[in-house]
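Enquirer: Give me the fold of what follows.
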Amino acid sequence: MGSRGPALPQLVLSDVERQTLEGWSRRRSTAQALALRARIVLACAEGLSNMDVVRQLRVSPPTVGKWRRRFVEHRLDGLADEPRPGAARTITDEHVERVITATLEQAPPNNDSHWSTRSMATAMGMSQSAISRIWRAFELKPHLVQTWKLSTDPWFVDKVRDVVGLYLDPPATAMVLCVDEKSGMQALDRTAPTLPIMPTTPARRTHDYVRHGTTSLFAALDIATGTVISQHQRRHRHQEFLRFLKTIDANTPPELDLHLVCDNYATYKTPEIKTWLIRHPRFHLHFTPTSGSWLNLVERWFAELTNRKLRRSAHRSIAELETDVNAWVAAWNDNPKPFVWTKTADEILDNLARYCQRINDSRH
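Expert: Got it, this is the predicted structure:
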């Protein structure tokens, strides 16, 4: 009795091919279509017939026959997808280069501040969707602007190492407190009551408001525990800061030295403050660099206060605002969460050096 069906092409794998196919079939990052083709070829290389592979991998007979044949003819390259038929490409590399060059180096002809997809499409004679695809591919976002500020402090490096050293390796018998003030906190009241949240509708409030005055909040964040010592002051002169220093002195263990991380605010350096610090030698002030308030961890706590309390609150008086903030601070201190600093001074300085190098070499 003769053999049934056409003779199968012989399929023998080299060691390199077998390792490659096994890797394709196992790796999670491999496309599932390519992984299936690799498993088909591996099964065929074990001497199985096409129908045996069909039953084992639960695929159709034409699929097994196609990839067996493609591998025998073209080896590993045969498992890749062939170019699909379709319309010829209309946007060439030269078109893409012109769009990118114009985006980076030219201003819009209509005196706009930045390019839009419509204005670029008009200037290039291309469709708006084509411009959008090119910008997405190269991550160009002309509508966005980021702000940045480099410190001009001549002692920038020393101050960074000093402050970051306190965060990463605080003294064993001392407290490290990040001190600053949130000045100009406004007591704002909406001109109509805020409407509550409902299904499919967010909470709503009027865009206009009435001001009822401002206050300042002095805060000292304990980096070890996350607790905060706070005090409201209607002004922010050196007298108010001195009053807050006395509050810190009264609310911390007297046997501990206190290392205070402060910014370069002028009121912290007045003769009255210096005299008081000399009389209280357990206080040690460490100053962040000029334009370096991001080094002060209490700024991160102020962000929590703004996002979780101030931004969506309404107050009819300064006293009401201060009472509300005091209640929020008390709730925070009931369950404090310290902020953990992770970057070393060298990492910060290296990152800044790379950024300066990049903007200096950009030629823009």
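Enquirer: For the rest of this, base every contact and every neighbour count on C-alpha atoms.
Expert: OK.
Enquirer: Output the longest strand belonging to this structure.
Expert: strand 174-190 (DSSP state E).
Enquirer: In the chain, which residue is most central in space?
Expert: To find the centre residue of the chain, average its C-alpha atoms and take the closest one (CA atoms, centre = their mean): that gives residue 146, at 13.1 Å.
Enquirer: To check against the first, give me the structure of this:
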Amino acid sequence: MIRRAFELKPHLVQTGKLSADPLFIGKVRDVVGLYLNPLAKARVLCVDEKSGMQALDRTAATLSVMPTTAAGRRHDYVRHGTTVAALDVATGKVIGQHRRRHREFLRFLKTIDANTPPESGPHLVCGNHATQTRDRTWLVRHPRFHLHFTPTGSSWLKLVERWSAELTNRELRRSAHLRRRRTRSKRRTWIDAGHDAPQPIVWTETADEILDGVKS
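Expert: Coordinates of the predicted model:
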């Protein structure tokens, strides 16, 4: 009765995180500026290295749901690789790559290089994972690439997170992946299907609106 009268909902918990990045304001303005007002001829790609989004196979067969009995599955699993993707902000198309290890950012940079016109200057919106020394050396030799980093603890600034969530929810979460080749094929099919009728994920909030919300 008291809960209803005061509209209390103790079963619900809201979580949040405020970035402690000392360059938070500058990074927000940089990334949001790319989304809303990209430079002429610039191709803005939002990159997500999803080490946590993996194709897993359970160590035993999953038991089907039965009357009065929930579906059952083993808690342990076998890993079959991870996905890294670059979402083209303007078109909604995705450059994707499946790999066994997640520390292969250089290989993906070369994939982007092969899939973008030479005259375009790819602007990559990335998280704060530290690129390895060989990655930085490669970037020095390819000055048309420009990296823009989101603030620490601010993955919500990466538009590709929305695409990753769809792939996880619709393809990976409840499925078992028996072979790496089949896993790569399913993800390739998912990416190709999106290219048939790509839908850009449009960013609408300005940097000032975001920063005002943080202050409040």
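Enquirer: before we move on, the earlier item: what comes up buried for the longest strand of the first structure?
Expert: Of all the residues in strand 174-190 of the first structure, those buried under the rule 16 or more other CA atoms under 10 Å are 175-181, 183, 185-190.
Enquirer: Same list (these) but as TSV, adding distance to residue 259 of the first structure.
Expert: Formatted as TSV, the buried residues of strand 174-190 of the first structure follow (distance: CA to CA, whole Å):
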residue	distance to residue 259 of the first structure
175	6
176	5
177	6
178	8
179	10
180	13
181	17
183	22
185	27
186	30
187	32
188	35
189	38
190	41
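Enquirer: now, which of these sits nearest residue 131 of the first structure?
Expert: Checking the buried residues of strand 174-190 of the first structure against residue 131 of the first structure by CA to CA gives residue 190 as the nearest, at 43.1 Å.
Enquirer: those helices in the stretch 151-300 of the first structure, which residues are they?
Expert: Along the stretch 151-300 of the first structure, the stretches classed as helices by DSSP state H, counting those that start in this stretch are 156-168, 238-250, 271-279, 298-305.
Enquirer: Make a markdown table from the ones you listed and add mean neighbour count and distance to residue 123 of the first structure to it.
Expert: What follows is the helices of the stretch 151-300 of the first structure, written out as a markdown table (neighbours: other CA atoms under 10 Å; distance: least, CA to CA, whole Å):
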| stretch | mean neighbour count | distance to residue 123 of the first structure |
| --- | --- | --- |
| helix 156-168 | 18 | 46 |
| helix 238-250 | 16 | 58 |
| helix 271-279 | 13 | 62 |
| helix 298-305 | 17 | 43 |
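Enquirer: okay if I get these as JSON lines plus distance to residue 230 of the first structure?
Expert: Compiled in JSON lines, the helices of the stretch 151-300 of the first structure are given as follows (distance: least, CA to CA, whole Å):
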{"stretch": "helix 156-168", "distance to residue 230 of the first structure": "21"}
{"stretch": "helix 238-250", "distance to residue 230 of the first structure": "8"}
{"stretch": "helix 271-279", "distance to residue 230 of the first structure": "19"}
{"stretch": "helix 298-305", "distance to residue 230 of the first structure": "11"}
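Enquirer: nearest to residue 214 of the first structure, of these?
Expert: Taking CA to CA as the measure, these were each checked against residue 214 of the first structure, and helix 238-250 came out nearest at 15.0 Å.
Enquirer: longest single helix anywhere in the second structure?
Expert: In the second structure, taking DSSP state H as the definition, the longest helix is helix 180-196.
Enquirer: Let me know the angle separating it from helix 160-167.
Expert: For helix 180-196 of the second structure against helix 160-167, the angle by axes from the mean of the first three to the mean of the last three CA atoms, to 10 degrees is 120 degrees.
Enquirer: Tell me the residues of the first structure aligned with the following helix or strand past helix 180-196 of the second structure.
Expert: Counting by DSSP states H and E, the element after helix 180-196 of the second structure in chain order, helix or strand, is helix 207-215. Taking TM-score structural alignment as the measure, the first structure aligns residues 345-353 with helix 207-215 of the second structure.
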